[in-house]
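Asks: got a structure for you, letters missing:
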């Protein structure tokens, strides 16, 4: 009986049955893999490992449909290792024990095992730790595949024993090459004109497997002549955008939106804002983050920016989707074009750091209230200068703890409204210096 997890041809039921196009076009050598030359080329990391004969455990990180499983199979072929494939979604502790025991038996007969773990980030910490002793003693060579950032999803101990290889999303040029292979396999050309062909490639959204599935659908059509892009869109639906609201895409896209706003590029900011909405992001999350951008990156350079964001948020709450999303989009545009300053943000962080360093230093006594006689006898409030009594409304007194050197935290920039605030600040600095001299 074949091993439960054995993925050799003999273990695959229905070997003579019709095979999907994606399976028929699976590369037979690493040199046939499309779009990953940066790791597979002769001088690239994986190519160099194979040439030197010292392949180590790997984590293949990349989006769906770019060849992670195929590369793992071909690595096993290239190194004469027995290939075993499991999925973290369907494999429990008992299953893992069987895999490790089978690998140990093979090792005794001189056969190594390449264990391919799909969706490896789905294993919990204890399960991930379970791989370590078998990796260290050579029982298995681990190749894990993940669509999530390994830095966040995999244990440090596991990462220290495996090299992370980043696989790229397939470009239109890569997808075109794959489409040409499919046409050769099927023995006929796709029934599209140029724009329709490009539209088909775009529908795959960088996923080679998705493209081959679309082509397989197309191969069953009866078509006279060539279809244009409009006819194609009626027959095929665009592939759903890759977006995980709790994963890498979420953090990557909000970072792109934030940096586009900070970089004063309204077009890029609107694009990333739209990408997140199209992916199903909660508009309220975007409203909160956009308001954060106004506070962090614009601040007092345009005090109205904060209000614009809150008004847009309130408008969304009243109108809902999709009408209210326009108000948020307008807030994004306003922020991108507003003068930028993080002086308030920097000042706040510096003040917080100083507050932590100075512990529980009390305020100077002259600015403490003295509601009782005992407090007055202790000097509370003594010598306080009421600023409104000064001709210019400024006393210039010290408001920091008496044992603490005066801090300088807020340093406004020469942009937007902060230019005026800088003028005021400079004015008070001169007065304070004059009063204290």
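Replies: Yep, it's here. Just so it is clear, the model here is predicted, and its values are computed rather than measured.

Asks: contacts and neighbour counts: CA atoms only from here.
Replies: Will do.

Asks: Is residue 231 within a helix or a strand, and which one?
Replies: Assessed by DSSP states H and E, residue 231 sits inside helix 229-235.

Asks: So which elements touch that helix?
Replies: helix 194-203 (3 or more C-alpha pairs under 8 Å, 6 or more residues apart in numbering; DSSP states H and E).

Asks: Skip ahead from the helix it packs on and say which helix or strand is next.
Replies: With elements assigned by DSSP H and E, the helix or strand that comes after helix 194-203 is helix 208-219.

Asks: quick one, strands of the stretch 101-250 of the chain?
Replies: 113-118, 141-146, 163-166 (DSSP state E, counting those that start in this stretch).

Asks: what's the distance between the helix holding residue 231 and the middle of its chain?
Replies: How far helix 229-235 lies from its chain's middle: 33 Å, per C-alpha atoms, centre = their mean, to the nearest Å.

Asks: try stretch 280-287
Replies: On C-alpha atoms, centre = their mean, the centre of stretch 280-287 falls 16 Å from the chain's centre.

Asks: If I follow the layout properly, residue 106 ends up in contact with residue 99?
Replies: No: between residue 106 and residue 99 there is no contact, the gap being 10.7 Å when judged by C-alpha atoms under 8 Å.

Asks: Between these two, point out the one with more neighbours.
Replies: Set residue 106 next to residue 99 and count neighbours by other C-alpha atoms under 10 Å: residue 99 wins out with 21 against 15.

Asks: Assign the more buried one to helix, strand or coil.
Replies: Under DSSP: H, G, I helix; E, B strand; the rest coil, the three-state class of residue 99 is helix.

Asks: that older thread, buried stuff in the helix holding residue 231?
Replies: Across helix 229-235, burial judged by 16 or more other C-alpha atoms under 10 Å covers 229, 232.

Asks: circling back: the strands of the stretch 101-250 of the chain: which one's closest to residue 87?
Replies: strand 113-118 (4.6 Å; C-alpha to C-alpha).

Asks: this is the other structure I want to compare:
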């Protein structure tokens, strides 16, 4: 093949096109960050100690899957990553692309590779490719023809092939918090001028975005385009946008104060107060899905196995709300709220998680005992993997009482169920198993 020069290579849009959008481009495009340090709300990834920050410092990227809600910066991160390490950037969308587009992208990346240019291939909505299409990425990722950066709003464990996941690092982007969203509005106002909103309406606009930066900037652009005289209050903002916006106390802490009051009322088993704060939030225009996320968290943090149905009720309420919408679906949220308030409480699972996570970080290099290691090959069997494993189903009462802790690490007591609800039965089981283990050690 004839020598290829840089000018012969397939070209992606030049950097100035990405860095300098048209004057009439949407506000969200005009405010796209120009460097990784300008990304808001994802410092855990893009900061100096974050996974992406470390890769950029080393000048070398691994394939990755960016998993997070809409409007959190996945596309911006991918573009800026290519610039940061001097890679060729190519992008396709699984929504609009098929096999022919993939073949073309890989062929162009192959030509670039022969000329010594690495390609970062960004695949938006990668979960929309079927399993066979996802398998098509593997040889090109393995050979280094492309460094894959996929973006998805779906759980990669369910949406992506295990083979593809094993070759990519999953990085989780956070929903943008109020601080990050306010920084976006500050940037918008620096470019376009003050928004026609009073302080409460600005806070309401931020709350209504529910962590989606793109949505927030689109709403701000709508306000700018209307050339409104004066300032809107929360009620005026809701009427103008034709959607409910959260109306909270003048100190702007209402969003956090009310969710705190709801959480603590639930924890205190007061269904009447919990229902009141739920009503305050929903009638003020809070996003129902935000409230549902907090209820789901509460079900695991403050109830756990004291009533395993609590989590099921919350997830069912989320499905019902998705199916019915407002206002009909809000009754399902009420049902979940009342269930949580009247359920027995336990934070044993929450406490166990914190203790186990701490222990894992301190002892993460310890190997499990050889008798419970998998032995798929003869060599592994010969060196003792799986030897003397006690198969519990063949033991009396289906319980062997074996030791499963790493050598040199004594058994830990992370999970301590309470004498309430279903956990009362769990206590009895644990006591019975502990007694059998003691009998085995003494035998």
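Replies: Great, that's in hand. From a predicted model like this one, the values you see are computed outputs, not experimental measurements.

Asks: JSON lines please, covering the strands of the stretch 101-250 of structure 1 and showing distance to residue 339 of structure 1 and mean neighbour count.
Replies: Output for those, formatted as JSON lines (distance: least, C-alpha to C-alpha, whole Å; neighbours: other C-alpha atoms under 10 Å):
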{"stretch": "strand 113-118", "distance to residue 339 of structure 1": "47", "mean neighbour count": "24"}
{"stretch": "strand 141-146", "distance to residue 339 of structure 1": "41", "mean neighbour count": "25"}
{"stretch": "strand 163-166", "distance to residue 339 of structure 1": "37", "mean neighbour count": "18"}
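
Asks: Make JSON lines out of the ones you listed and add distance to residue 312 of structure 1.
Replies: Listed next are the strands of the stretch 101-250 of structure 1 as JSON lines, based on distance: least, C-alpha to C-alpha, whole Å:
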{"stretch": "strand 113-118", "distance to residue 312 of structure 1": "43"}
{"stretch": "strand 141-146", "distance to residue 312 of structure 1": "38"}
{"stretch": "strand 163-166", "distance to residue 312 of structure 1": "39"}
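
Asks: who wins for proximity to residue 46 of structure 1 among the ones you listed?
Replies: So among the strands of the stretch 101-250 of structure 1, strand 163-166 is nearest, using C-alpha to C-alpha, at 8.3 Å.

Asks: matching residues in structure 2 for the closest one?
Replies: The alignment of strand 163-166 of structure 1 onto structure 2 (TM-score structural alignment) covers residues 169-172.

Asks: So what touches the matching stretch?
Replies: For stretch 169-172 of structure 2, contacts defined as C-alpha atoms under 8 Å, 6 or more residues apart in numbering pick out 45, 51, 62, 63, 64, 65, 66, 67, 68, 156.

Asks: just the residues you listed now: which is nearest residue 281 of structure 2?
Replies: Lowest distance from residue 281 of structure 2 to these (C-alpha to C-alpha) belongs to residue 68, with 25.1 Å.

Asks: contacting residues around the alignment partner in structure 1 of that closest one?
Replies: In structure 1, the residue equivalent to residue 68 of structure 2 is residue 62, according to TM-score structural alignment. Residue 62 of structure 1 makes contact with 68, 145, 146, 147, 148, 166, 167, 168, 169, according to C-alpha under 8 Å, 6+ apart.

Asks: so how far is residue 30 of structure 1 from residue 62 of structure 1?
Replies: Residue 62 of structure 1 sits 17 Å away from residue 30 of structure 1, going by C-alpha to C-alpha, to the nearest Å.

Asks: Kindly report the same for residue 140 of structure 1.
Replies: 21 Å.

Asks: try residue 39 of structure 1
Replies: 11 Å.

Asks: more neighbours, the two?
Replies: Using other C-alpha under 10 Å, the more surrounded residue of residue 39 of structure 1 and residue 30 is residue 30, with 20 against 17.

Asks: who touches the equivalent of that one over in structure 2 in this structure?
Replies: Counting by TM-score structural alignment, residue 30 of structure 1 lines up with residue 36 in structure 2. Residue 36 of structure 2 is in contact with 46, 77, 80, 81, 84, counting by C-alpha under 8 Å, 6+ apart.

Asks: again, but for residue 67 of structure 1
Replies: If a contact means C-alpha under 8 Å, 6+ apart, then residue 67 of structure 1 has 33, 208 as its contacts.

Asks: For stretch 144-152 of structure 2, grab the matching residue range in structure 1.
Replies: Going by TM-score structural alignment: stretch 144-152 of structure 2 matches residues 138-146.

Asks: can you give me the helices in the stretch 251-400 of structure 2?
Replies: Here the stretch 251-400 of structure 2 has its helices, by DSSP state H, counting those that start in this stretch, at 254-267, 271-284, 288-298, 309-324, 330-342, 348-363, 378-382.

Asks: Mind jotting down where the helices sit in the stretch 301-437 of structure 1?
Replies: 304-319, 323-337, 343-357, 373-377, 418-436.

Asks: contact partners of the match of stretch 144-152 of structure 2?
Replies: 56-62, 68-69, 72, 100, 103-104, 107, 112-121, 134-135, 162.

Asks: cutoff 7 Å now
Replies: Applying C-alpha atoms under 7 Å, 6 or more residues apart in numbering, the external contacts of stretch 138-146 of structure 1 come out as 56-62, 68, 72, 103-104, 107, 112-121, 134-135.
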